[in-house]
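Asker: here is my input, please return the structure:
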Amino acid sequence: MVSLKDVALRAGVSIKTVSNVVNGYQHVTPAMRERVQRAIDELGYRPNLTARHLRKGRTGILALAVPELGNPYFAELAGAVIDAAARHDYTVLLDHTGGRRDQEVLVCQGFRAHVMDGLILSPIELETEDLLARTDTAPLVLLGEREYDAPYDHIAIDNVAAARLAVRHLIDLGRRRIAFLGARRESARRPAHLRLRGWREELTAAGLPCGDDLVVGTDAYGREDGARAMAALLDRDARPDAVFAYNDTMAVGAMRALADRGLRIPGDVAVVGFDDIEEARFTGTPLTTIAPDKAAIARLAVDSLMERLTGAGAGEPRRARPGHRLVVRESSAGRPVGEGC
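Answerer: The predicted structure follows:
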């Protein structure tokens, strides 16, 4: 293996100078950095990250636990976390909890703690008391919109504001019966209720109906759930002229059900989703959706762990609010004039 000493000899500098360049220290002149980098490239030197982490008493591994890797949102988020961790020379271990409380508690309490330096957890069923009972000392960062009164860093977008943005878009398009797909019978601090709350607040502010006849509950959030919810909604007396779905996969299922009934999107019913998964751009009718800043979510989560590991993040738990935006596509606004045929 090529060593730091080999690079130093080739560049004609000290081993310390090579180490400074490899570790990205700022106090190296551009000329010296270029000289060392040329030697690194010529010799094919690769730093021994395992040895580097072991010298600091770490494993060099972060864990990311999500409810469902088959869900496109979590798959895309995992990719963003892997990219963010790589910038700190960390590897990411992925775990799948299935959204089950026992699995989330197991991960939270330090299962596999011996192979990781910190944990990023996106919980579904975990309760505040589970977090307060945690004894594992590895840094923990929580993801997702469910709110907790616990002393851990939490990264989540503002669900209520995001939902209001989606509904306001539909109102501005002239829609007056806007339904919500994906309500759950659960704590008001969970994401489905936060998005439902935003839906209701925006409709109320506009003086539009927001009764239970426009809400369909589901037990899960997949395409089939969206299709069933949409079909149930269409079987009711008064058809909506727009639908805001809890997430994109439900919205995709809803669009399938609308097509099966011979209804036009957005002519008869406009559809808006949430998450901006890649599939949203490539459905038969591209889907309008709320796009959380997944790269920012990942970066903030990894940076929070790094700060806790180095001691720079000591103090009060961090409550970060990454941005979100509305991405308007054909499922609500139709095909732009002059585009396509």
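Asker: C-alpha from now on. contacts and neighbour counts both.
Answerer: Will do.
Asker: can you give me the distance of Ala84 to Leu142?
Answerer: 16 Å (Cα to Cα, to the nearest Å).
Asker: please provide the structure for the following sequence as well, for comparison with the first:
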Amino acid sequence: MNSVAARPRIKDVAEYAGVSPKTVSNVINNFEHVSDRTRTAVQDAIEALGYRVNIAGRQLRQGRTGMITLAVPELDVAYFAELAKLVIAEADRRGHTVLIHQTEAVRERELAALHGFDAQFSDGVILSPLALHPRDLATRDRRLPVVLLGERPADGGTDHVGIDNVRAAREATAHLLERGRRRIAVLGGAVRGRQGTDRLRTDGHRAALDAAGLPFDASLVVAVDAYHWRDGARAAAEVMRRTPRPDALLCLNDHLALGALRSLHDLGLTVPGDCDVVGFDDIEASRFSVPTLTTVAPDKREIARSAVSLLLERVESPEAAPGRDHVAAHRVVVRETTGGKRVGEEAGDDPPPRP
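Answerer: Predicted coordinates:
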């Protein structure tokens, strides 16, 4: 005889409480038309027997898995790792599990996520696209709920969460201009091509110069192969050897900025004395670099919460209006690389741990 006690079923709870299985189901699903006496009896039976709702079975009966997919380019880029952690926490709070898919910014891998490569396991996809073409979104299967992060490639029919990159870069450049910087190089920028994050942030930088009555120098926009520390170091080393030398670097993510700091140190240049540096993303490392990094901080918690919310709303109501947009907040966090205060001394930062 099996010594392991069988898991109690609704039928067992019903017998214990002296009611029908349907009444037990009504109590579990919190239906209103159940008397207080009956509800109490069922709840007492559930507690006495140790009954647990079979969430997986319920979801399968509803044609859902209780899982969502998060597809991001690179998990070793801190912004995406930090965002993934927040998405997982928010999904867990909403009773869902997150599958992580790394696309490596390869179009075929992004397409696989967009078209539900694991649709049998996932109710919907949160995707951060870097390589998709506008036609990829236009021809996607609309039955699979999708929320895009970052930029939405020219398609208004897919839900989207991001920040205002033009405004954010304009504010970061305005901060440098207010400090008297005039020859500002943009690491990771783009002056041509489609309206990706690099182009939008470059446009914002240019708008700040225009507003200040200053010329835009396209030669100071330095393209990079990728957005890693080494790419920032190489780009900074190249641009800082020019004559005249830039007096500030606007780096389009924090990895580029932290790599740039290393090159400036190797060149014997001081920050912020000889050159100001600003990054994007406010990753954890930016608070502990030497000097600490001024950066544009998107509200990553809001991005995660909004993305999960939009996706689950779409799962529940596929007929919801298409192409919903949520613009998350951002702020320029001024730290030591542009003359700001140490970590723990500026608003919104936790003090570093004491030794």
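Asker: could you get me the TM-score between them?
Answerer: Once superposed, the chains reach a TM-score of 0.87 (TM-score structural alignment, normalised by the length of the first structure), with 335 aligned residues with a Cα RMSD of 3.3 Å.
Asker: please, where are all the strands along the stretch 51-200 of the first structure?
Answerer: 61-66, 91-96, 118-121, 140-143, 153-155, 178-183 (DSSP state E, counting those that start in this stretch).
Asker: before we move on, what about the stretch 201-341 of the first structure?
Answerer: 215-217, 242-245, 270-274, 288-292, 319-320, 324-327.
Asker: residue contacts, the alignment partner in the second structure of Leu181 of the first structure?
Answerer: Applying TM-score structural alignment, one finds that Leu181 of the first structure aligns to Leu187 in the second structure. By Cα atoms under 8 Å, 6 or more residues apart in numbering, Leu187 of the second structure lies in contact with Val221, Val222, Ala223, Val224, Gly232, Ala235, Ala236, Leu249, Leu250, Cys251, Leu252, Leu256.
Asker: nearest to Arg143 of the second structure, of those residues?
Answerer: Closest approach between those and Arg143 of the second structure, by Cα to Cα: Leu252, at 34.7 Å.
Asker: of the strands of the stretch 201-341 of the first structure, which is nearest Val22 of the first structure?
Answerer: Comparing these under Cα to Cα, the one sitting nearest is strand 319-320, at 31.2 Å.
Asker: contacting residues around that closest one?
Answerer: Asp153, His154, Ile155, Ala156, Ile157, Leu300.
Asker: need the counterpart of the third one in the second structure.
Answerer: Put plainly, it is Ile155 of the first structure. Match for Ile155 of the first structure (TM-score structural alignment): Val161.
Asker: now do the contacts for that match.
Answerer: Val161 of the second structure neighbours (Cα under 8 Å, 6+ apart): Val147, Leu148, Leu149, Gly150, Ile303, Ser306, Ala307, Asp325, His326, Val327, Ala328.
Asker: on that earlier part again, make a PyMOL selection of the buried ones in the contacts of Leu187 of the second structure.
Answerer: Filtering the contacts of Leu187 of the second structure down to the buried ones (16 or more other Cα atoms under 10 Å) takes a single PyMOL command:
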select buried, resi 221+222+223+224+232+235+236+249+250+251+252+256
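Asker: all helices for the stretch 1-150 of the first structure, in order.
Answerer: Applying DSSP state H, counting those that start in this stretch to the stretch 1-150 of the first structure gives helices spanning 4-11, 15-22, 30-43, 49-55, 72-86, 101-108, 128-132.
Asker: need the ones you listed in a markdown table (columns: mean neighbour count).
Answerer: Below are those laid out as a markdown table (neighbours: other Cα atoms under 10 Å):
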| stretch | mean neighbour count |
| --- | --- |
| helix 4-11 | 18 |
| helix 15-22 | 18 |
| helix 30-43 | 16 |
| helix 49-55 | 13 |
| helix 72-86 | 19 |
| helix 101-108 | 19 |
| helix 128-132 | 14 |
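Asker: so for Glu279 of the first structure, which of those helices sits nearest?
Answerer: helix 72-86 (8.1 Å).
Asker: ok, back up a step: the helices of the stretch 1-150 of the first structure: which one's closest to Asp268 of the first structure?
Answerer: helix 72-86 (27.7 Å).
Asker: in the second structure, what range does the closest one match?
Answerer: Going by TM-score structural alignment, helix 72-86 of the first structure sits over residues 78-92 in the second structure.
Asker: and the spatially most central residue of the second structure, what does it touch?
Answerer: By Cα atoms, centre = their mean, the second structure has its centre lying nearest to Leu83, at 4.3 Å. By Cα under 8 Å, 6+ apart, the contact set of Leu83 of the second structure is Lys300, Arg301, Ala304.
Asker: which position in the first structure aligns with the last one?
Answerer: In the first structure, Ala304 of the second structure lines up with Ala298, judged by TM-score structural alignment.
Asker: surely its match and Glu76 touch.
Answerer: No - applying Cα atoms under 8 Å, one finds Ala298 of the first structure not in contact with Glu76, separated by 10.3 Å.
Asker: so which residues of the stretch 151-300 of the first structure form helices?
Answerer: 159-172, 191-205, 223-234, 248-260, 294-310.
Asker: so which of the ones you listed is nearest Val328 of the first structure?
Answerer: With Cα to Cα as the measure, helix 159-172 is the member of the helices of the stretch 151-300 of the first structure nearest Val328 of the first structure (8.8 Å).
Asker: what does Ser206 of the first structure align to in the second structure?
Answerer: Slight slip there: residue 206 of the first structure is Ala, not Ser. Checking TM-score structural alignment: Ala206 of the first structure goes with Ala212.
Asker: ok, now how distant is its match from Ala119 of the second structure?
Answerer: Relative to Ala119 of the second structure, and taking Cα to Cα, Ala212 of the second structure is found at 50 Å.
Asker: repeat that for Pro73 of the second structure.
Answerer: 19 Å.
Asker: try Arg52 of the second structure
Answerer: Taken as Cα to Cα, the span from Arg52 of the second structure to Ala119 of the second structure is 27 Å.
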